[in-house]
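Student: predicted model follows, preceded by the sequence.
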Amino acid sequence: MNATPPAASDSGSWEASGESSVAVNANAGIISTGPGATIYTAPAVQLPPAQGVTGPRGQSNHNLPRPPSALFVGRDDDVTRLGTALAAESEPVTRILVGLGGVGKTSLTLQYAHRYRAAYTTVWWITADNPDAITAGLAALTSRLLPHLATPATTNALAEWAITWFQTHPGWLVVFDNADDPSHLAPVISQLDTGRHLITSRRTAGWHHLAAPLRLDVLSPNDAAELLMRTAGRHNVSERLVVAELAAELGHLPLALEQAGAYVHNHAISFAAYLERVRRYPARMFATAYAGSTDRRTVARVWRVTLSTIADRDPLAVEILRTLAWFAPDRLPQELITRIDDDILAVDDALALLAGYSMITLARPNLRVHRLVQAVARTADPADPLRTEEAILVARDRAARILLDSLPGGGGSEGESGGASIAVPQWEEWRTLRPHIEAFMDLVPREEDSADIAVVLHETSRFLLDQGHVTQAARYSERALSARERVLGSESPDTLSTRNQLGNIYRAAGDLGRAIPLYERTVADRERVLGADHPDTLSTRNYLANAYRDSGRVDRSIPLYERTLADRERVLGPDHPETLISRNNLASGYRDAGDLPRSISFFESTRDRAEQALGQDHPRTLLFRNNLATAYEAAGDLDRALPLYERTLGDRENLLGATHPDTLTTRNNLAGALQDSGGLHRAIELYERTLTDSERVLGLEHPRTLLVRSNLADALWQSGDREGARSLWESVLADSERLLGDDHPDTLLVRSNLAGALFGTGDAERATELWQSVVADSERVLGTDHPDALLARGNLARVGHSVELSERALADCVRVLGDSHPRTLTARRDLALAHAAAGDPMCAIALCEAAYHASVQVLGADHVRSRAIRSSLAGLLRGLIVRVPPFDGGASRKVLLNGG
């Protein structure tokens, strides 16, 4: 069959040529060809003039697809906002409601349309996801207004008539629901200028020539929980917590909440059971519509359509979305995603496309992804070609590489020597990256950790340790060690590096029972794999010596310090920074052993070498100067300690800043020295300033912040504010037990201080209970001969002035610490006071005199311990029993040292 169009000069008739052909200029019936065919034709339909047809009235002035929802929760303000936006006096008015699929745009619009239907002459609902649907929606109005039309016209003709009707009948509202492309609506809206247009769309971009979009967000946590319970038909108060947890897991997305609530209701399971199912079987749960529902939409189905559209336009956008699924949903730096492809402009376009379909939200310099979008994007589904298991694993590996490449300071730089602290200027970068690392690690099974993931874990554990998050640091380091042993082998240098780091974390946690064996094994392995003189071997040996010192095993720490120093001098040179660290640590060992003259000599030589080799203002030089001041203070030489602290504090403020952690360390120590010298008012001011800065810079829960709070309590006690000190120690103990654990040395120290405060305020019974627990825990955790355990036993003996316990405490001090150690001198004084309390003043005076002379000889007459013993002796000579606080200065306050 062929038909030839008329020539330009013809009148408009058509001619047919060929067997069984026809030619028709206009048709309103059926045409068939072939042998014996019958041809029926009818004239074109003539529709009545639109302006003469009245619109629907009363309850029939709409075609809204559903009644208002009985489950409409938490959107009243949004309905009001929408009504205000549509109430502008000028016409036409176009408003565009945009948001993620499933967020409730259609439900909100439907609720508004029902609530304000009487305000419009006609409310007409059109599905607008494609041009044909828009045309059909307009044509449906004509069919409604002309129900007795005997012969149907074409859909296009009916739609054109509807447009004419809208133009001649003002006061209407037309809803274009689920519009996908602004260009599909523009030709229609441009002709409709006598009413209101309300558009809903997942797309946020491309509407600027029509109107500024109004964004609809997810429900508030409370409203989300309410919707979940209403849908499930339950309001059990006891389930509130798990309901809130489930609502958060579903990202407070209305569609997901209704889907979950209906499942809970129809399957008669608990909210907790649904939460377990959605975590265990995400693909199936996201794709399951509830039984009996006429609405077959589910989270997976709604977003699959959107993802297919995005994939057709830009496959890179889908790759990016699968990668984003492995990070935290909020505050993700956009610059991280630029690492996904070398073509930055292509990445920009892909992100814009994802944002245009509400799959992400761009809020430069960050972006945000709904947590359920992430959950679907990283969940394999055999029925979805965009979510194959292979594609998802590729995205996971890509996310790991992005994290590795984004590590502040460069991924994989795992230097250990001289302390492995993260540079302070990098802290903010780490804090930005940390939630995304944590989200990634929570999603990846431990047994699937790769070499890249192990590096991220290792480096993050270093930052967490710096920030005082010891428990999480240990968890990450243990996981990194497991991954490296599996992937690289137990003797790989990287594996040994992680094992060394794990030892550092255990030591910081006060878990010397695990730290020391781990260090010992790592030293042996490094000596075998790397050699005895390798810098990393020497580093671990240094850390092992630190752990021995912490455990009170001076007989093992000092020889190891001395050996490591000799080796570093030989291998690295006498003025190498790591050699100077070894000298510093050996000096600290002598200080803790009570050999103050040798400690001071080593600290002084270390400072002098550092000033010559590194310079007067080098951070390491200031570190050694701070530690030298602590040795002067321990020796009671405040005339040298105070000026050195003052100078070091000024230099650190100038070089590092007033709130740098090292500056805060020196300010804390200066406050302690002022406290010992009688400058109590200024000491309290410095402690308070240091505490404020520590809380802001390090955080309320950092171990150093807790120590400064404890030191402030000690100063308040000395100033006479007994209740203030007691209350502060109570709060510090609660925080220490919660953050560090009951057995951490710092926790035991604070518990001992609180016991002293309780004793001093008359609560001897509770004080005794606390000291008994300190003795038991110190002996169990640190060992019976640890200096802190000796101190705890001494404090317990002093509570009851027990001669027997005091003699045992003195004997232990002499055996473990030596006859002239400062704590041994105090133990002699305590034994004297016990004899006095037992009614033997002559013996008490003799013992106290001996203790005083020994203290003057070792520490000097002006040392705080010498003064305390002299005060006790004076009281005995006056025939009085002097009851000194069971925790003298130096026992309760902790000086902060720098160095590795």
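Tutor: Thanks, I have the structure now.
Student: could you use CA atoms for every contact and neighbour count after this?
Tutor: Will do.
Student: what number of residues lie near residue 267?
Tutor: Counted with other Cα atoms under 10 Å, residues neighbouring residue 267 total 12.
Student: in a strand, residue 3, correct?
Tutor: Yes: looking at residue 3 with DSSP: H, G, I helix; E, B strand; the rest coil, it is inside a strand.
Student: please tell me how far it sits from residue 600.
Tutor: 112 Å (Cα to Cα, to the nearest Å).
Student: neighbour count winner among those two?
Tutor: Neighbour totals were compared for residue 3 and residue 600, and residue 600 leads with 23 against 14 (other Cα under 10 Å).
Student: what about the helix or strand where the more buried one lies, distance to the chain center?
Tutor: Element membership for residue 600 (DSSP states H and E) is helix 596-613. Helix 596-613 sits 42 Å away from the centroid of its parent chain (Cα atoms, centre = their mean, to the nearest Å).
Student: for that helix, which residues meet the burial criterion?
Tutor: Neighbour counts over helix 596-613 (16 or more other Cα atoms under 10 Å) mark 596-600, 602-611, 613 as buried.
Student: farthest pair in those residues?
Tutor: Using Cα to Cα, those span at most 25.3 Å, a distance reached by 596 and 613.
Student: and here is the other one:
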Amino acid sequence: MSGARTPVGPTEKGAGRQTVTISFAGFNRAWAAWIGDRLERRGLRVVYLRWDSPSGIPLEDLLRDLKLAEGRILIVVSEWYFQLGPRTHEEWNAALRAVVGPDPSRFAAVSVTTSAVPAASAVLAAVDLTNMGAEEAERRLLDRLDLPAQPQSEPAHDARRGPRFPAAMPEVWGGVPRRNTRFTGRETLLNDAYHLLQGAEPGAGVLTLHGMSGVGKTQTAAEYVYRFGSEYDVVWWVNAEKRVGYRRLLAELAPKLGLATGQEYGERLRAVRDSLRRGDPYARWLLVLDGADEPDQIWDLVPTGPGHVLITSRNPEWTEHNSRLLEVPVYQRYESVAFIRRRAPRLTEAEADQLAEALEDLPLLLDQTAGWLNDSDLSVDDYIGLLEGGIDQDVVKVSADFPLAFQTAWSILLNKLRETVPESVDLLRLCTFFAPGFVPVRLLKEMPHDELPEQVAGLLNDPLLWNKAINQLRQYSVVRLESHDTTADDPSATGESLYLHRMVHQIVGEDMPAEDREEFITVVRQALAAADPRRPTDPDLWPAYAEIVPHLKYADVLNSTDPAIQRLVFNCLRYMYFSGEYRAGIKLGERALATWRALLGEAHPRIWELTYHYANLLRAVGDYARTEAIERVAVDHLRQERGPQDLEHLRASSGLAADLRGLGRYDEAFQVSQWTLAAYRELLGEQDSRTLNAQNNLGATLVLLGRYEEALESDRRTLEARRQLLRARHPWTLYSETSYAIDLRLLGRYGEAESVQTKNVREQLRVLGAKNPYTLKARHNLACCHYRSGDREQAGKLFADVLEQSERVLGETNPDTLRYAVSQSCFTREHGDIDQARELSEATIARYEVMLAEGHPFVAGARANHALILRGVGERDHAHVLVEQALTDMTAAVGPDHPWTLGCAVNASALRSLVGDPESAAELSGTTAARAAEVLGRTHPLTLSARIARAADLRSLRDGRQAEKLEQEALSDLAATLGPQHVHTISARARSRPFWDFEPQTT
């Protein structure tokens, strides 16, 4: 960077100096920015000049060119400044004596390092800025440049906050890999990344470094952090390869931000994202998502706000998720040469060029090869000869994923490792049965060592041998040693993780004898089983499961017949179900069923247990027809094989009842649920958790049948028993409390329902977090409670937020999401943009029609709601036809006395009146009011709506006397039941025709 030159003023103390040129190594950009800001505040003009030292140009010539810069030249002295090239200290001493020595007044310097620098740099008279605060550093800088201490002008307000003092670490720092002191090049890439992020609009500072494996994306991101991290108050690095792990690691930022949350990571995650979005307490934050190769899995969890997000990924699809892309290519040849010579100083420039060409400039391969080649007496020519076919090509299987040079180079490196520390190869091979990336090797050290193979036991039991193996792998850049806990500064404080690159992981896995493979995979499986917390329903233990799950595939746990390993699979499936990780759980369940059927046989007991967990996950995404078929096979087999009172048969029967509920076959579901509950009570008693689960399921069925009073009593008993048997904050207890609040609301007891649900939501947020499916259900019911109580503002915010979160977490076609979409559409119809309501309603109906059979009550109900939208936009005839069809379908689906049918009838009577058929409208509203009073009671809100509608229809028939009598009675009951100022009472008093909104219930 440079600008127009002006004459340099005198250099004597106190004289004016208009321009200062700051010369700095790229690594020290933060120091240059801070120094420049301090000088500009005192009226100086600052020119920034990044120092480069191409090896082909003599140092003396470069320093003479530097003297052409404007004004006083201020050099930021650091080890980086003198290492570029690379140059020896002897070269530097000679150049400094020749160029700076005769004219020292043109130069000044500050030192920002404690490392050794060339002796002749003393001619620069650098003042030390290390190990001190910003005020003292500024005082020394100004004194060195003969400048007054007071700024010429300070900004009138904080619109321009200067750069942070580089020696001051960010207030919050976590998870960042150690700095790679051999990092070379990438200057343009780093500068582009910096300017793209700094120039982004607030909320849009998201940048993805993308490129092939081994190209150095992670190292580039880490260098960005160290180079520019001082400009942020918060720097947080997370491994983002898997959604579950990413959520956990991001949640761990909560206590560092000083957020008051509980221990559960769902609650912490919500608080962190909200804090970053608001920029409170820190607006200058940097979040690094490393290895985010599946954007569709985590894009919805990428924070927005005033800070920056830096992503590393092999996947360029991040551009579809509001991220800028910056490609990380292989090294340019000069970068390769410089890197090799720094890594292997014994090699000449020509040899480094030769090696770089052979290794195709791939940074990972350059790092590993140059590292051990420097310690070897093998010549570069001989090594390249090996690469070109001088060794057995069968040592490593050829894979299309890697260049041939990479495979061959790895064969050579593995041989080197075997010759020096053979245990390092054993450790490396153990690591390949974990997922690539961060390998939690501490799990190996924490597992019982009683029955380990001798070869592995020696490695795990001998700390010296263990450290020797790890150091050997680190020396050749095969692995990085990282802290397992992103909040710890010292890896040894919490146990360590090795970072194993994906390319290394794959190629080592391919190059393994069969006997070693069997031995090592067994050890890793045992380590994972030993790490199983064995309580997958406990949210406090979900972080442990989130850590285990990514490794199941690589340890091939499904091909193990060990009961402990199989129990781990079941527990992981249950964790995925309860935490809402449905899609990942379904994939695991599908693979497990296929593998275990072949391994164990179709009728093995494990198959039926697996079927139960798999069906739960499928049911959670609305695949009811498929789950019914699966559960019927299980029920029929288990009844015939073990009898109807068998616990496995009862569990399968409970699953079948849930499928029937999903399919809208509520009477059948009730029969199965009732029988199952009776059997559990007989076998296990009233207080067993399985009995209470069955009672919970019966309550859900009663709600769907419209038998709200019975549901309330059933759910009340379940809630009280779960509070005693489990605990008040157990997820199942909280779920029962939500069910109880829903029952109260459906009975029209809005005040009680809102009180219970408000308390419940606070607990859900604390225990499960805002995005857990249980919490979303609770928050949705709270929105309904607000709406029914007349608090439209709170209801509207909650409806919109719950739908948005559910779409992101569960997907747009999930049954829960569709329930929330129905509510949002109804609310928007009355209090928002009716065109948006129509669009959402049409999309919801279309999804229901794909998911559910024609005639399903949910389809009929959604169409009844849509008729109200059509009425609102003036399409009366279309609305009339649609609501009549909905009434017919709902009657066929659930019977004439179901509250849903009665609600459809209230709407249908209104449309009949609107299209000019007052006689038919009055007949329907009269029948509806009588049935509602009988089924729900005289003062239930739906009955009151029907009575008000009946009065309106009588008035249309000019029976004013009877209409007035009915209306006054209904208004009196409304005021007594809901209050004289309730929105429904006020609306009825104004003679606004009442309507009914269909609300799908949980199945």
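Tutor: Now that the structure is in, tell me what you want to look at. Just so it is clear, the structure is predicted and the values come from calculations on it, not from any experiment.
Student: can you pull out the helices in the stretch 201-350 of structure 1?
Tutor: Assigned by DSSP state H, counting those that start in this stretch, the stretch 201-350 of structure 1 shows helices spanning 221-232, 240-249, 254-267, 271-280, 282-286, 299-313, 315-324, 334-337, 344-356.
Student: so which helix or strand takes in the most centrally placed residue in structure 1?
Tutor: In structure 1, the centroid-proximal residue (Cα atoms, centre = their mean) is residue 435; its distance is 3.8 Å. Assessed by DSSP H and E, residue 435 of structure 1 sits inside helix 427-443.
Student: that helix vs helix 315-324, what angle?
Tutor: Angle, helix 427-443 of structure 1 to helix 315-324, by axes from the mean of the first three to the mean of the last three Cα atoms, to 10 degrees: 90 degrees.
Student: need the contact partners of helix 427-443 of structure 1.
Tutor: With contact meaning Cα atoms under 8 Å, 6 or more residues apart in numbering, helix 427-443 of structure 1 is reached by 326, 327, 328, 332, 400, 403, 407, 408, 456, 460, 463.
Student: now do the same contact list for the second one.
Tutor: Same thing as residue 327 of structure 1. Neighbouring residues of residue 327 of structure 1 by Cα under 8 Å, 6+ apart: 399, 435, 436, 437, 439, 440.
Student: ok so, going back, residues in contact with the helix holding residue 600 of structure 1?
Tutor: Taking Cα under 8 Å, 6+ apart as the rule, helix 596-613 of structure 1 contacts 575, 577, 580, 583-584, 586-591, 616-618, 620-621, 624-625, 627-628, 631-632, 634-635.
Student: stretch 274-282 of structure 2 maps to which residues in structure 1?
Tutor: Under TM-score structural alignment, stretch 274-282 of structure 2 corresponds to no residues of structure 1.
Student: ok, back up a step: okay, buried residues for the helix holding residue 435 of structure 1 please.
Tutor: Within helix 427-443 of structure 1, the residues scored as buried using 16+ other Cα under 10 Å are 427, 430, 433, 434, 435, 436, 437, 438, 440, 441.
Student: need these in JSON lines with distance to residue 79 of structure 1, can you?
Tutor: Shown next, in JSON lines, are the buried residues of helix 427-443 of structure 1 (distance: Cα to Cα, whole Å):
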{"residue": "427", "distance to residue 79 of structure 1": "44"}
{"residue": "430", "distance to residue 79 of structure 1": "41"}
{"residue": "433", "distance to residue 79 of structure 1": "38"}
{"residue": "434", "distance to residue 79 of structure 1": "38"}
{"residue": "435", "distance to residue 79 of structure 1": "35"}
{"residue": "436", "distance to residue 79 of structure 1": "35"}
{"residue": "437", "distance to residue 79 of structure 1": "39"}
{"residue": "438", "distance to residue 79 of structure 1": "38"}
{"residue": "440", "distance to residue 79 of structure 1": "38"}
{"residue": "441", "distance to residue 79 of structure 1": "40"}
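Student: pretty sure residue 668 of structure 1 sits against residue 708.
Tutor: Yes: judged on Cα atoms under 8 Å, residue 668 of structure 1 makes contact with residue 708 at a distance of 6.9 Å.
Student: give me the mean distance between stretch 498-505 of structure 1 and structure 2.
Tutor: Compared with structure 2 after fitting, stretch 498-505 of structure 1 deviates on average by 1.4 Å (mean Cα distance after the TM-score superposition for structure 1).
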